Structures are given as structure tokens and as C-alpha cells.
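Student: The following block contains a protein sequence and its predicted model.
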Amino acid sequence: MIKSKWTSEQLAWKIRRHGVEMTHLSGGSHLGAILSVADIIATLYTNVLNYDVKNPKWEGRDRFILSKGHAGASIYAALAECGFFDVEELKTHYQNGSRLSGHVSHHLPGVDFSTGSLGHGLSVAVGFAYALKKDGRKERSFVVLGDGECDEGSVWEAALFANHFRLNNLCAIVDHNHMQSLDFNENTLEIENFGEKWKTFGWNVIEIDGNNHQELKVAFKRVEEYTKDENHKPTIIIANTIKGFGIPFMENDILWHYRFPHDGWEYDCAVTALHQIKPEGVEDRYTPNSIENPVLPTEKDDINNDHTFSHTWNTTYPEQMRRVDAKSGTNEKVHNV
């Protein structure tokens, strides 16, 4: 029962535009992840998931969990644009007393499970799938994980369980933007060859460009075929994405994992970039005509720099950061905290 008025491309743009505004107004974070996952979320809500906006707890709905709950603004935007609640409420994101907490909250209609503590979403999605299959139901269970999240051991315990019980009604999607927290995945904890790991755990593996809507739709069609075989394995879609996708100066810059667009060139350039890729048939409720005279960055502004931990971390302390211990006479490093 999919009744979205948007195409996946239109909804993805809406998610990105709302994401910029929501983090800008609230001073919230995780915009880079919101931008990378937008195409996956949009395709799910326009082409894949069965749901009823008038009856969010409809028993015939597919179950969905955004396990990487820090990208919750993407789900909030999708749910609002699909009609689960008023779009105007998105402006309350991260505000005191708001239902739209920084990480996904089940207090909103259309949300089955609160997330934010990484490593839990797949286990719950596996539980949904197992219960549905035991009851002989045809509904499916979907979950979107982060790639950094897959450092959690609970993810792999759930993966083993899902294969053992041949949960053909389970589909996991990894937003594989190759970055986590402060650095690239491979500089934090190596996970490649990522697809081979999941195959070893007994899953069907589909690897695609996760920012390409056609590839996403083809992948989900394959998942639909797999669900028809009761003895089939669970499926994982490794969706290779770009963190910050859609706003060039944010792409592959770990700074935007935590930073929000501040007033000035950050906000103006983000909005301008999105208007350059705005699909036909959508309107920008915040800046309908983009920004007429956007503030531009100067050579003094921190843009297009490498902010990864591996690049910026320096263990050498300058001489003025040392002091002599009066009792022992030995040098002691003083950390500037």
C-alpha cells in the first residue's frame, strides 16, 4: 500500500533539503550521513515498503528500522513528506519538548523502533522477520545500517541467526559511505572485503551504487524475488554511497559527520548546491528561489580540507607543553584539554 506522491528522486531531494534546514535551525549534527542515506530511504518509501499513513500500526505493513539512528532526520523528512505527520513539525527537530529527537524516536507515527545506540537495529529486524515467518505472514523486515556500525559484534551474531533460520523475508541495507565518526572506515577498523564477509555468514549479497536510483530499484526487485523462496537466505544490499552526497563541499569530508551548516557561506552554499540539482515537480518551502546573493567562502574559511583523524592527529607536543615535575625532576607531558 505505497501511496507516496513523490518519485524516489523527488523525495531524496526533499530529504536533503529538509536535512540542511533541520540541522541548521537546531544546531544538530550528522548531516553528512543524512545526505548519504537519502536515496536509499527515498527508494524504500516510494517503491518498496508497504505502509498506511492513516494506520501506522497496520498489521499488513512491512517493518522498517533505521539502525543508524543518528541519521534520523532522513526518516523524519520521509515520514512527513509521505503524510505521517505535518511537514511543519520538522522545524522542531532537536528542540526541547519535540517528538523529533536527534536520534530516531518511536514516539512518531511510522517508527517501529527507537535507534541511536549502534549495533541493535539488525537484531530487532531479525526478530521481526523471525516472528513474521513463524506466524506464516508475508510482511517483510527491512533495516538500514551504517558501515561503521558493522564494527559491532552484535551485528554479526544477528547475521548468523538470520542465515540459520533462512529469513528470506529479511533485507538489510548498508549505507556504505566508507566513513565513520572521525575518519575513513579503513583507517578506523578495516572491514573490507565487506561483501565477502557477508557471503561467508550465509547471506545473499548485492553490491550497488547507493546514490543511483535505478540501481537501487533493480536491487530491491531482486530482493522481492528472493522473498518468494521460503528456503532462501536473507539478503544484504551493500549500497556504496558518498558521505555528504549532493553538496560538493561536504562530500567525503568527515567534518560534516558532526557539523551543521552555520549562517553565512555554509548554509548559503549548501542551499545553492541543492538547487542546482533540484528535480522538476518539487518546491523548496524554505528558500523557494534559492538564495539570490549567497555568501561565498573566502581563502580564510575552512573548506575542502582533510579533517580526518589520521590526517589531523599529531602526537608531538611543543616544548611549551612540557613542565618539570618538581619532585622527580623528570619531564612530564601536559595535555591541553
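Tutor: Structure received. Residues are numbered from 1 along each chain as shown.
Student: CA atoms for contacts and neighbours, from now on please.
Tutor: OK.
Student: Find the residue closest to R61 in space, skipping its chain neighbours.
Tutor: Y51 (4.8 Å; C-alpha to C-alpha, 6 or more residues apart in numbering).
Student: secondary structure class for that neighbour?
Tutor: Following DSSP: H, G, I helix; E, B strand; the rest coil, Y51 is assigned to coil.
Student: And F64, by the same measure?
Tutor: F64 is classified as strand under three-state DSSP.
Student: so it makes contact with F142?
Tutor: Yes - under the contact definition of C-alpha atoms under 8 Å, F64 touches F142, with a separation of 4.8 Å.
Student: And the nearest residue to D229 once chain neighbours are set aside, how far from F161?
Tutor: Nearest residue to D229 in three dimensions, chain neighbours excluded: N168, at 7.0 Å (C-alpha to C-alpha, 6+ apart). Here the criterion is C-alpha to C-alpha, to the nearest Å. By it, N168 lies 12 Å from F161.
Student: okay, those two: which has more neighbours?
Tutor: N168 (28 against 17; other C-alpha atoms under 10 Å).
Student: For my notes, confirm the more buried one occurs in a helix.
Tutor: No - N168 sits outside any helix when classified using three-state DSSP, being coil.
Student: For it, give its distance to F142.
Tutor: N168 is 11 Å from F142, by C-alpha to C-alpha.
Student: what do you get for S26?
Tutor: Counting by C-alpha to C-alpha, the gap from S26 to F142 is 29 Å.
Student: Ok, T272 next?
Tutor: From T272 over to F142 (counting by C-alpha to C-alpha), the distance is 34 Å.
Student: What segments of the stretch 201-337 of the chain are helices?
Tutor: Per DSSP state H, counting those that start in this stretch, the stretch 201-337 of the chain carries helices over the ranges 213-226, 265-275, 309-312.
Student: Which one, of these, ends up nearest to I191?
Tutor: helix 309-312 (16.9 Å; C-alpha to C-alpha).
Student: Tell me which residues are up against the closest one.
Tutor: 182-183, 187, 306 (C-alpha atoms under 8 Å, 6 or more residues apart in numbering).
Student: surely L49 meets D62?
Tutor: Yes - L49 is in contact with D62 according to C-alpha under 8 Å; the separation is 5.9 Å.
Student: and the gap between the nearest residue to T7 once chain neighbours are set aside and Q10?
Tutor: Among residues not flanking T7 along the chain, T46 sits closest, at 6.3 Å (C-alpha to C-alpha, 6+ apart). For T46, the distance to Q10 equals 10 Å [C-alpha to C-alpha].
Student: dropping in the other structure now:
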Amino acid sequence: MTSEQLAWKIRRHGIEMTHLSGGSHIGAVLSVADIVAVLYTEVLRVVPQEPDWPDRDRFILSKGHAGAAVYAALAERGFFPVEELKTHYQNGSKLSGHVSHHLPGVDFSTGSLGHGLSAGAGMALTARQNGRPYRTFVVLGDGECNEGSVWEAAQFAAYFQLDNLVAVVDHNQMQSLDRCDKTLSSVPLADTWRGFGWNVLEADGNDHDSLRAAFAAVPKNAKPTVLVAKTVKGKGISFMEMDILWHYRFPHEGWEYDCAVRELWEKRPAGVEDPYTPRGIPSPALPDEKADIGHDHTLSATYHPTWRLPEEKA
């Protein structure tokens, strides 16, 4: 399976999983799909039939709310049956809303943001101390980088010269309720990581050639590496792209589900079969004039408190 085929499958499974479960975070699943697909087809050294292989590369999705993307990748790679994806979010399922280590192929449970890089740094240091060849990869959200624990781990990794540690920031520029730059002011991410002593690479996180080139360029120079991957939240579904609404909303029955499936169907790579709607949706329900499309749902646009920041009062 190519990375492009796996990315499509991740998006299609993500739509189905959140639709069936009423789960959240489809926007995050769609933005990180290409990063996860390239990692699981061309970068990570893993053996699906031996998920606990001691020398496997470790992978942590620190932005664990996008766990459906990892579940889909693991299932398609053969770590567990694809049919199990339909149990996402159900009571008693191993496929919890945030990433769970109870699944084969998952090294660390995540979802409480800011913890993944610390765990990954520990794994990388352990490999160094024990003379093991594996690398550790950690995917973070850009909003997650507001967590102080991320920078404690960054400082730790630089101090111990963990060049077997690679962080990837899914830089979709949105978090929780708003744009990142409307939530907490910060200097450019790449400059911040450089200041902490890391190698910094940048790429288009939705372009597979750009991602391949970046991962191939990771140096071994006594420094950890971060790839700042610029992505589009909701990538692949036009009415979800860069709309914060889809951080929490799931595709409901009717035009939301039908139009999402239709868009994916029209862009599927050669050789890919849709496991849920093999012939697509021939007569999809369409949005009417009352459909909630194209509106700014960010907190800064929809909430108008009486207080103002100092610079807004001037």
C-alpha cells in the first residue's frame, strides 16, 4: 500500500468511525492523515505480526484526540482487523476516543496533551543507554505546544543529545476553539525549537513528497530533530477545511456524511476500494440554504465579552 492510498483510507475510516460513534475531532484526524500515512508506509520500522518487537521504532501520537488516524493506520497495516474500527468509542471497545495502549502497535496512551514528548524523550534516552537501534517519533499539535511540559521535554532532549528522537508538529494553525494566534501569542514555532537546540525541518504536511524529503533529511548530529509540518485542518473535505466547528462536530446523517463521502470518493487513488460504500453515494443528500457552511465558528468571532485586552482598549 502506498502512502497516498493509506492516507485516503485513514480519511475514509475517520469519517466512518466518527459518524458511527458520534465522536469528535475529525478535523484533526484529516489534517494529520498524510503525516501518519507516510510514517507508517515509509519511515517507521515496525512488524505488525510482532507488535512488541524490541527493536521496533516507537511512535507516539501526542495529540491523542486524533487517535482515529492511528487506529486506521494500524488496522490497514495488519496490527488488528479492519472490522474492529467500527467499534470506535463504543463501551468496552479497545478503540477509545483518545489513543489507548491496549491496542497492539500503540506504545503510549495519549490525549492529555503535553505528555507525549516527555515519554518519547524517555524512550529515546533508554535506547541510547541500552545501545538499541530504534528511533522514537512523536507527533504533536501546534496548540499542544502551548503546554510548558513540551518545552521541558525539548530542553531535556537537547541536553542529552537525543538524535534518535524526531518530533513532528501538525501545524494546522487551529486549536480547540480558535486559531492558534488568537489563543496565545507566540513567536514562530521553528524559531522556538531552534532556540531550544533542536534541528528544525519544515515541510508541507499534506504533501507526501515534501514529507518524504523531510524525513530523509533528518541528520545524526547529536541533536533531536523537529519537523514543522504545515497542514490544513479538515484537509480533504472542502466544507470542513479550516473550520474550527469540526474540531468537535462529527459528520451527521444526511448531507454532512453524504457530501464528505462523495468528496473522498471522487479523489480516491487508483487501486483503493471503499470498504463502507463500495460504489460511493450515487444520490447524496445535499445541503440547503440553512446549512452551517462557510461561517466563522472561532471563539474570537462568536464570543463578545465586555472585557478587552490592553491593546484592544487603546
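Tutor: Yep, that arrived. This is a predicted model, so every value here is computed, not measured.
Student: circling back: now list whatever residues contact both of F64 and F142 of the first structure.
Tutor: If you check F64 of the first structure and F142 against C-alpha under 8 Å, 6+ apart, the residues they both contact are A125.
Student: need the longest helix for the first structure.
Tutor: helix 8-26 (DSSP state H).
Student: so that helix matches what in the second structure?
Tutor: With TM-score structural alignment applied, helix 8-26 of the first structure matches the range 3-21 in the second structure.
Student: on average, how far is that stretch from the matching bit in the first structure?
Tutor: Compared with the first structure after the fit, stretch 3-21 of the second structure shows a mean deviation of 0.2 Å (mean C-alpha distance after the TM-score superposition for the first structure).
Student: How far off centre is that stretch?
Tutor: 12 Å (C-alpha atoms, centre = their mean, to the nearest Å).
Student: try stretch 250-269 of the second structure
Tutor: For stretch 250-269 of the second structure, the distance to the chain centre is 20 Å (C-alpha atoms, centre = their mean).
Student: What span of the first structure is that stretch aligned with?
Tutor: Under the criterion TM-score structural alignment, stretch 250-269 of the second structure matches residues 260-279.
Student: Tell me the buried residues in that stretch?
Tutor: 260-261, 265-275, 278-279 (16 or more other C-alpha atoms under 10 Å).
Student: The residue nearest to R61 of the first structure: neighbouring residues, count only.
Tutor: Count around Y51 of the first structure with other C-alpha under 10 Å applied: 22.
Student: same deal with the one 3 residues further on?
Tutor: Under the neighbour criterion other C-alpha under 10 Å, K54 of the first structure is assigned a count of 12.
Student: does it sit in a helix, a strand or a coil?
Tutor: From three-state DSSP, the assignment for K54 of the first structure is coil.
Student: Now the aligned partner of it in the second structure. Nearest residue, chain neighbours left out?
Tutor: Counting by TM-score structural alignment, K54 of the first structure lines up with Q49 in the second structure. Excluding its sequence neighbours, the residue lying closest to Q49 of the second structure (C-alpha to C-alpha, 6+ apart) is F79, at 6.7 Å.
Student: before we move on, what SS does the aligned partner of L189 of the first structure in the second structure have?
Tutor: Matched by TM-score structural alignment, L189 of the first structure corresponds to L184 in the second structure. Taking three-state DSSP as the rule, one finds L184 of the second structure in the coil state.
Student: ok, the aligned residue in the first structure for D204 of the second structure - how many residues close by?
Tutor: Under the alignment (TM-score structural alignment), D204 of the second structure pairs with D209 of the first structure. D209 of the first structure is flanked by 16 other residues according to other C-alpha under 10 Å.
Student: For the stretch 201-314 of the second structure, just list every one of the strands.
Tutor: Listed in chain order, the strands of the stretch 201-314 of the second structure (DSSP state E, counting those that start in this stretch) span 225-230.
Student: do the stretch 51-200 of the second structure as well
Tutor: 58-61, 136-141, 165-171, 174-175, 178-179, 199-204.
Student: For those, give me CSV that also has distance to P104 of the second structure.
Tutor: As requested, the strands of the stretch 51-200 of the second structure are exported to CSV (distance: least, C-alpha to C-alpha, whole Å):
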stretch, distance to P104 of the second structure
strand 58-61, 12
strand 136-141, 17
strand 165-171, 22
strand 174-175, 29
strand 178-179, 34
strand 199-204, 30
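Student: Figure out which of those strands is closest to I237 of the second structure.
Tutor: strand 174-175 (16.3 Å).
Student: What are the contacting residues of that closest one?
Tutor: Contacts of strand 174-175 of the second structure (C-alpha under 8 Å, 6+ apart): 142-143, 180, 233, 242, 244, 247.
Student: Name all residues that make contact with G64 of the second structure.
Tutor: Taking C-alpha under 8 Å, 6+ apart, one finds 98-99, 109-113 in contact with G64 of the second structure.
Student: Under the alignment, what does it map to in the first structure?
Tutor: In the first structure, G64 of the second structure lands on G69 (TM-score structural alignment).
Student: Spatially, and excluding backbone neighbours, which residue is closest to its match.
Tutor: G116 (4.2 Å).
Student: Quick check: the one you found touching V104?
Tutor: Yes - under the criterion of C-alpha under 8 Å, G116 of the first structure makes contact with V104 at 6.7 Å.
Student: Common neighbours of those two, please.
Tutor: What both G116 of the first structure and V104 touch, as defined by C-alpha under 8 Å, 6+ apart, is the set 69-70.
Student: Comparing those two, which shows the higher neighbour count?
Tutor: Using other C-alpha under 10 Å as the criterion, G116 of the first structure and V104 rank with V104 on top: 27 against 18.
Student: mind checking what that one lines up with in the second structure?
Tutor: With TM-score structural alignment as the criterion, the equivalent of V104 of the first structure in the second structure is V99.
Student: any idea how far that match lies from L44 of the second structure?
Tutor: Distance from V99 of the second structure to L44 of the second structure, by C-alpha to C-alpha: 18 Å.
Student: rewinding a little: need the counterpart of the residue nearest to Q49 of the second structure in the first structure.
Tutor: Checking TM-score structural alignment: F79 of the second structure goes with F84.
Student: And for E152 of the second structure?
Tutor: Under the alignment (TM-score structural alignment), E152 of the second structure maps onto E157.
Student: wait, isn't I26 of the second structure in contact with H13?
Tutor: No - the criterion here is C-alpha under 8 Å, and I26 of the second structure misses it with H13 at 10.4 Å.
Student: Comparing those two, which residue is more hemmed in?
Tutor: Legend: neighbour count by other C-alpha under 10 Å for I26 of the second structure and H13, higher for I26 (30 against 25).
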